[in-house]
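A.B. asks: Here is a sequence together with a model predicted from it:
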Amino acid sequence: PDYMVPSRVVPLEALPLTPSGKVDRRALPLSDGAEDVDFVAPRTVTEAALARLWSEVLGMARVGITADFAALGGDSLQAVQLFAAIARELGRDLPVATLVEAPTIERLARLIEGEEVSGWDAVVPIRTGGEGPRLFFVHGGGGTVLFMRDVAASLPSHVSLYGLQSEGQDGGPMTGWRVEQMATRYLEGIRAIQRGGPYLLAGYCFGGLVAFEMARRLQTSGERVALLALVNGQNHNPQPSGATGAGQQTAFGRGPSVSRAGGRRRRRTAQRLAAALFSGHSVRAARDALAWRIDAVRADPRVRERLGWLAHHALALGGRLPAAWRPDYIAAMTTRAERLYRPLRYEGKLTLIRGAGLSPDPLLGWGGLAAEIEAHEIGGPQRLRRELITPPLVTALGARLARAIEATHPAHQG
């Protein structure tokens, strides 16, 4: 399509890379005259404030109000930083998914200046209006749907894409954090858009578990699932189907059933955390109140999960989680949900799409849990799981999903 055809081409000897091996878009040179032609200066106080915040987060000298956040190289972590800064300096606590609807400073300023911002909704339209099928794509462990814009751009134009995002994006508690609870809520959301099958479902990473559970429930209720595609979706619990996960030991103790003394200690710790979170202190002060260093929290998954679980208890006491805390909280809860989920067999076809080197098991732990399994591998060795959902590999992912969709809707082929 025309919007994917570049207006300029700048030859380079090699692409600049970040330490993680991704393309460093901020280090890419501008083509001659690109800055003068494309830059649109802020016109209002709000646009000027947003331009300053975008420049700080993205590490750029200046940002025009019509520039797209993702096109400038912004990722999900920078999006969280941006919206934390917006909440702190402009007083508007917006969900990160707002970037799907308002990816530019110009559009975001309109929302901040008075347009009504809808609250959390499980279903986020990523690209709609196509006359073909609808694909419902479940979030990964971070709960956000921002990466799906790249996926949508790689799909045929007649396919509509809807993202499913987790609770907690607005700072509230994840009241339904288990896989089974997410499946229930997400099915309610997609049925409000599409009343009957055939359904097309996909899930990224952790979201693969939720998509699998959704497909199984739809099938059990008599609905047809035309596509169930898991993207880097591993099943780490290939236990017999009778296992329920009750009483499952975790990295920091047991599940919901804890000793009375342990429960009292956890409540006291949660109360201290709540006081730090909701009393206006900074994120660093809140974490220091629990004697955990920020780098330790992010480096040690067990500590991160414990912090998230305590934040869950703290949220039950009231208040909203600061924006900078939300990724750790959501990731902790989805990690816990992943550990407790025990999938039952799905009597349908399961399509696995994985990055090279993800696992020595080509079926990613799903062997015996579906009537038919079709596995595909994309790209060369990848150091990071998310490389499959970012350029350039996301194009190959979109092509693979497109082939799977067209196989279920042959009328749109050609």
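C.D. replies: Perfect, thanks for sending it.
A.B. asks: When you work out contacts or count neighbours from here on, use the C-alpha atoms and nothing else.
C.D. replies: Noted.
A.B. asks: From the centroid of this protein, which residue is nearest?
C.D. replies: The residue lying closest to the centre of the chain (CA atoms, centre = their mean) is Thr144, at 2.8 Å.
A.B. asks: Assign that residue to helix, strand or coil.
C.D. replies: Under DSSP: H, G, I helix; E, B strand; the rest coil, Thr144 falls in the coil class.
A.B. asks: Next: Glu374.
C.D. replies: Following three-state DSSP, the label given to Glu374 is strand.
A.B. asks: Now do the same contact list for it.
C.D. replies: Lys349, Leu350, Thr351, Leu352 (CA atoms under 8 Å, 6 or more residues apart in numbering).
A.B. asks: Can you add neighbour count, secondary structure and distance to Met182 and give those back as JSON lines?
C.D. replies: Below are the contacts of Glu374 laid out as JSON lines (neighbours: other CA atoms under 10 Å; DSSP: H, G, I helix; E, B strand; the rest coil; distance: CA to CA, whole Å):
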{"residue": "Lys349", "neighbour count": "16", "secondary structure": "strand", "distance to Met182": "22"}
{"residue": "Leu350", "neighbour count": "22", "secondary structure": "strand", "distance to Met182": "20"}
{"residue": "Thr351", "neighbour count": "21", "secondary structure": "strand", "distance to Met182": "21"}
{"residue": "Leu352", "neighbour count": "23", "secondary structure": "strand", "distance to Met182": "21"}
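A.B. asks: show me where the stretch 1-150 of the chain has helices.
C.D. replies: Using DSSP state H, counting those that start in this stretch, the helices of the stretch 1-150 of the chain run over residues 34-38, 45-58, 76-90, 98-101, 105-112, 148-153.
A.B. asks: what's the closest of those to Asn235?
C.D. replies: helix 148-153 (22.0 Å; CA to CA).
A.B. asks: before we move on, the earlier item: I'd like the distance between the residue nearest to the centre of the chain and Val179.
C.D. replies: 16 Å (CA to CA, to the nearest Å).
A.B. asks: Gly222 too?
C.D. replies: 21 Å.
A.B. asks: Neighbour count: these two, which is higher?
C.D. replies: Val179 (25 against 9; other CA atoms under 10 Å).
A.B. asks: who's in contact with the more buried one?
C.D. replies: Leu209, Val210, Glu213, Ala337, Glu338, Tyr341.
A.B. asks: another structure for you, compare them:
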Amino acid sequence: MLDRQAIERALCSIWEDLLAVEVTPDDDFFELGGYSLLLVDVVAEARKHGFTLTPNDVFDHKTPAAIAAVLLPDGSAAPERSDQSQSGADPDFAEVWAGGRSPVEVEPVPTLTPLVERGTGTPVFCFHWGAGNVRFLRDVVDTFRGDRPVYGVESVGMWSRERPSLSIVEMSTRYLREIREVQPHGPYLLVGPCAGGRIAFEIARQLEEVGEEVAVLALVNAMPPGTNELDAGWGLRDYYDFRLASLRQQFGVPNLGADRERVMERMVETAKIDAGMDPADLHWRQAVWAAGNFAQEHYEPRPYGGHAMIFQVAQSADREDADWGRVIASTEVRTFDAPDTLPLLRDPSFAEILAKKLAEFPA
């Protein structure tokens, strides 16, 4: 049977392996260089050592000694721990999700939103990333669109309480239905940043199935299906709790409502939300994020016989699982030193390459 000292030793060992530093029981995970996504590996390794750990345990308590004290306060049996943060007043996932409505209960809100309405010819369609929002792209599309109009596709649930789909295939089918109301036939021009890359890929695949041409499929810092960033064994509550804990850590608040105005301003600055969101929807939007990530982690793709432009960041270039060639017949890969998706989208070299590609097709 595990005791507190055994958990401390296990956590120190796990952190040493993952962070490549020496760890003592009183060391802070984040001060040692730990970060949110690495907690997925910490949780998985803890299970192998025989005890159950959640990301919130590390976010809230930070050191092996403090975590072990919470898991086994009397040295013998673990108590029931809240699904919420120990210090937080953020609402539980069940409460937030219950405030949503099934698509059969509400009038669907369109997911297609004009980013740039002016222009002529074949439009460009850009897809939302993991947070579900897309309107932040208004700041960048002028750098590559030429004279074309641009539409954004945002997640169900962005501006309503309609529950989003938990399937990439199902959500892509809905998005494509709206896209074809604007443009009934190809050639189609599709841009998918980050998590939106898998959506753009699935829509291209569905268009290919019905004999329509996809002239441009641009995937921007997007990992292929089957590349799991989080834990595919998690449920919606796990993703939601992870998201809240990560945001609390990032913004240094005990719960997201504690300093809502400042938190939302920072989230707009980093494009995690779009301006104009109702403050009452802050936690609902994180539930939408959880649903989107659940769909991403469980997407099982079919091969696509067309061509794609892959814009990747240097830090993922050498990863074997970053190869879209596993599911796409033909790829053209460009690598950039940008640290993440938003800087890549704002990179003048990226804009120049994509603009040149779009210009190959008559407006």
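C.D. replies: Perfect, thanks for sending it. Everything quoted here is computed from the prediction, not taken from an experiment.
A.B. asks: out of the helices of the stretch 1-150 of structure 1, nearest to Ala285 of structure 1?
C.D. replies: helix 76-90 (15.2 Å).
A.B. asks: I'd say the residue nearest to the centre of structure 1 and Ser166 touch.
C.D. replies: Yes - using CA atoms under 8 Å, Thr144 of structure 1 is in contact with Ser166, at 6.9 Å.
A.B. asks: can you pull out the strands in the stretch 101-250 of structure 1?
C.D. replies: Applying DSSP state E, counting those that start in this stretch to the stretch 101-250 of structure 1 gives strands spanning 123-127, 134-138, 160-164, 199-204, 225-231.
A.B. asks: Mean neighbour count for these - can I get that in TSV?
C.D. replies: Shown next, in TSV, are these (neighbours: other CA atoms under 10 Å):
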stretch	mean neighbour count
strand 123-127	21
strand 134-138	26
strand 160-164	25
strand 199-204	24
strand 225-231	24
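A.B. asks: can you put these in TSV and add distance to Arg52 of structure 1?
C.D. replies: Converted to TSV, the strands of the stretch 101-250 of structure 1 look like this (distance: least, CA to CA, whole Å):
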stretch	distance to Arg52 of structure 1
strand 123-127	27
strand 134-138	33
strand 160-164	30
strand 199-204	33
strand 225-231	36
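A.B. asks: could you measure the residue nearest to the centre of structure 1 against Glu372 of structure 1, distance?
C.D. replies: For Thr144 of structure 1, the distance to Glu372 of structure 1 - CA to CA - is 30 Å.
A.B. asks: Check Ala109 of structure 1 too.
C.D. replies: 49 Å.
A.B. asks: Which of those two has more residues huddled nearby?
C.D. replies: Neighbours were counted for Ala109 of structure 1 and for Glu372 using other CA under 10 Å; Ala109 has more, 21 against 13.
A.B. asks: Which residue numbers in structure 1 does stretch 66-82 of structure 2 align to?
C.D. replies: The counterpart of stretch 66-82 of structure 2 in structure 1, using TM-score structural alignment, is absent.
A.B. asks: which SSE is Arg302 of structure 1 in?
C.D. replies: Taking DSSP states H and E as the definition, Arg302 of structure 1 sits inside helix 301-315.
A.B. asks: For that helix, name the packing helices and strands.
C.D. replies: Here helix 301-315 of structure 1 touches helix 260-277, helix 294-299, helix 326-340, going by 3 or more CA pairs under 8 Å, 6 or more residues apart in numbering; DSSP states H and E.
A.B. asks: Indicate which one of those is closest to His312 of structure 1.
C.D. replies: helix 326-340 (7.5 Å).
A.B. asks: Now do the closest one and helix 76-90, the angle between them.
C.D. replies: 140 degrees (axes from the mean of the first three to the mean of the last three CA atoms, to 10 degrees).
A.B. asks: what's next to helix 326-340 of structure 1, contact-wise?
C.D. replies: Here helix 326-340 of structure 1 has contacts from 80, 141-143, 166, 168-169, 171, 174, 177-179, 206, 209, 236-237, 244-246, 248, 250, 298, 304-309, 311-312, using CA under 8 Å, 6+ apart.
A.B. asks: So Tyr204 of structure 1 versus Thr144 of structure 1, what's the distance?
C.D. replies: 11 Å.
A.B. asks: Ala84 of structure 1: which of the helices and strands packed on helix 301-315 of structure 1 is closest?
C.D. replies: Nearest of those (CA to CA): helix 326-340, 9.9 Å.
A.B. asks: Show where the closest one falls in structure 2, residue numbers please.
C.D. replies: Using TM-score structural alignment, helix 326-340 of structure 1 pairs with 284-298 in structure 2.
A.B. asks: Contact partners for Ala323 of structure 1?
C.D. replies: Val80, Gln81, Phe83, Ala84, Ala87, Asp93, Asp170, Gly171.
A.B. asks: can you count the residues close to the fourth one?
C.D. replies: The local packing of Ala84 of structure 1 (other CA under 10 Å) involves 23 other residues.
A.B. asks: Check the first one too.
C.D. replies: Around Val80 of structure 1 sit 21 other residues, with neighbours defined as other CA under 10 Å.
A.B. asks: Surely it is in contact with Ala324?
C.D. replies: Yes - the pair Val80 of structure 1 / Ala324 is scored as a contact, 6.5 Å apart, by CA under 8 Å.
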